[in-house]
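[1] just the structure for this:
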Amino acid sequence: MTDMLTAPRPALSAAPASRSAARWTVVGGVVAGPLFLAAGLVQGFVRDGFDFTRNAISQLALGDAGWIQTASFALTGALLIAGAAGLRRALLGGPGGTWGPALIGVFGLSFWMAAVFPADAGAGFPAGAPEATVMSAHGTVHMAAGMLGYLALCAVFFVLARPLASRGLRGWAVASRVVPVAVLAGFMASAASVLAFTAGAGLGLLWLSVVTARLAFVPADR
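    All right, here's what the predicted structure looks like:
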């Protein structure tokens, strides 16, 4: 009889342990964007011939030191997918708990595609490359993967506005519906300004980071 009364105790501690594991996993989604941007900024300032006003961060995967950016793509993808899994557990049963993490996973996969299929040379980078960009098969896949990935990211923000609002974070929810407009505006302006594209993409990465942290560490009943 005593055994029957004490047996359920491990099950009672399972929920807190699960929440703790989810929070550790979701850290991947929090740090992915800042790490990727920091790596890109450092490389952009030290690589010969790279100009943020003319070249996209993706092009840093080209040339002798390109393996650093390729590794950054691969690591960022892994962190985003881990973060998506953690966020799914954190939002389990609540608004956005299915589609939000799934879309973040798609975004993470786009970084892996970018690592496998590098961007094309152009605009003088790598050093010695022609000004004009000739689209190759791998460059086309790279561009398509990035487009799909960032469209998924924009959709994520609309989906995650619901759990933000349910936690009483209404200002955050409104911002989460405005940020994707700015991200898409940066993409639309990319033909005229590469810097606008970089700014839009960077804004999306940073907003995903802060929103993920907010959802993972703010109680659902707030």
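
[2] CA only for contacts and neighbour counts going forward, please
    OK.

[3] can you check which helix is longest in the chain?
    helix 14-46 (DSSP state H).

[4] show me what that helix is packed up against.
    For helix 14-46, the packing partners by 3 or more Cα pairs under 8 Å, 6 or more residues apart in numbering; DSSP states H and E come out as helix 66-90, helix 194-217.

[5] of those helices, which stretch is the most buried?
    Of these, the one with the most neighbours on average (mean count of other Cα atoms under 10 Å) is helix 66-90, at a mean of 23.

[6] buried ones in the next helix-or-strand element following that one?
    Reading on from helix 66-90 to the C-terminus, the next helix or strand found by DSSP states H and E is helix 99-116. Within helix 99-116, the residues that count as buried by 16 or more other Cα atoms under 10 Å are 100-115.

[7] how about this one, so we can line them up?
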Amino acid sequence: MSTTTTHTTHTARTARTTARTRLVCAVAATPLWTVVALTQAATREGFDITRHPLSALSNGSLGWLQIANFLAVGTLLVIGSTGLREALHGTPGGTWVPRLVGAAGIGMVLAGVFVMDPADGFPAGTPYGPPSALTWHSYAHFAAGSVTFAALIAACYVLARRFGRLHDRRYAALALAGGTALLLGNGWAMAGGVAGTLTLAVGVMTAMLAVSLIADRLRRGL
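    Down below sits the predicted model:
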């Protein structure tokens, strides 16, 4: 084997290892988000997941936990998107999936930077009902959240199309379920549906889970 061939093989092996490591970040994003958010939802005084969005956890004396959750998970998704770019390069979805997952990650980071206003009895002592007026950082938080939701939905649908074209029905169905769960969950919440914050939380976690499981499949295939 020539020196050039050996160098090329080593370079390719290093690139695959780096891509696998980055894909682990995308895999880890969902369990981290879910454990940190739901643990707080179950233990913090005054929080009711059927009335309060998980973003509200960024308020109060322990709000830094959810802010850190946003920042960490968003960063993991951004790094994971670079692994997706390597794993999907030259294949269906190879252009848009990494871009959309990266955009979702950036949206989550910004949602952590810009905290929504206290509302509807949380944190404890906050008057019930919506704030009388929203602050600029609350508007910025909602905009960042909208970017994250739209990007995750689109990423899931692009992945569903990819796996559909590859005749992989299981992962096509997984991606389709993730995108649809978030689309419907967010739509229900925006329409003021009963327990809309719960349907939104379930939708976000389902979409993120689809991305994480698909990232793990791609990691194992490298």
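
[8] what span of the second structure lines up against the longest helix of the first structure?
    Using TM-score structural alignment, the residues of the second structure aligned to helix 14-46 of the first structure are 11-43.

[9] that stretch vs the first structure, mean deviation?
    Averaged over the aligned pairs, stretch 11-43 of the second structure sits 0.9 Å from the first structure after superposition, using mean Cα distance after the TM-score superposition for the first structure.

[10] and that stretch, how far out from the chain's middle?
    11 Å (Cα atoms, centre = their mean, to the nearest Å).

[11] in that stretch, which residues are buried?
    For stretch 11-43 of the second structure, by 16+ other Cα under 10 Å, it's 15-16, 19-30, 33-34, 37, 40-41.

[12] ok, now stretch 178-197 of the first structure?
    179-180, 182-184, 186-187, 190, 193-197.

[13] separation between L203 of the first structure and V210 of the first structure?
    To V210 of the first structure, L203 of the first structure is 11 Å away according to Cα to Cα, to the nearest Å.

[14] cool, and V179 of the first structure?
    V179 of the first structure sits 12 Å away from V210 of the first structure, taking Cα to Cα as the criterion.

[15] aligned partner of P92 of the second structure in the first structure?
    Aligned partner of P92 of the second structure by TM-score structural alignment: P95.

[16] that match and R162 touch, don't they?
    Yes - using Cα atoms under 8 Å, P95 of the first structure is in contact with R162, at 6.0 Å.

[17] okay, stretch 120-133 of the first structure sits on what stretch of the second structure?
    Stretch 120-133 of the first structure maps onto residues 117-130 of the second structure, going by TM-score structural alignment.

[18] show residues contacting that stretch.
    By Cα atoms under 8 Å, 6 or more residues apart in numbering, the surrounding residues in contact with stretch 117-130 of the second structure are 45-47, 51-52, 56, 59-60, 131, 134-135, 137-138.

[19] could you find the closest non-adjacent residue to the counterpart of A216 of the first structure in the second structure?
    With TM-score structural alignment as the criterion, the equivalent of A216 of the first structure in the second structure is R219. Leaving aside its sequence neighbours, R219 of the second structure sits nearest to R20 (Cα to Cα, 6 or more residues apart in numbering; 5.1 Å).

[20] contacting residues around A111 of the second structure?
    F70, A140, H141, F142, A144, G145.

[21] now do it against A144 of the second structure, distance only.
    Taken as Cα to Cα, the span from A111 of the second structure to A144 of the second structure is 5 Å.
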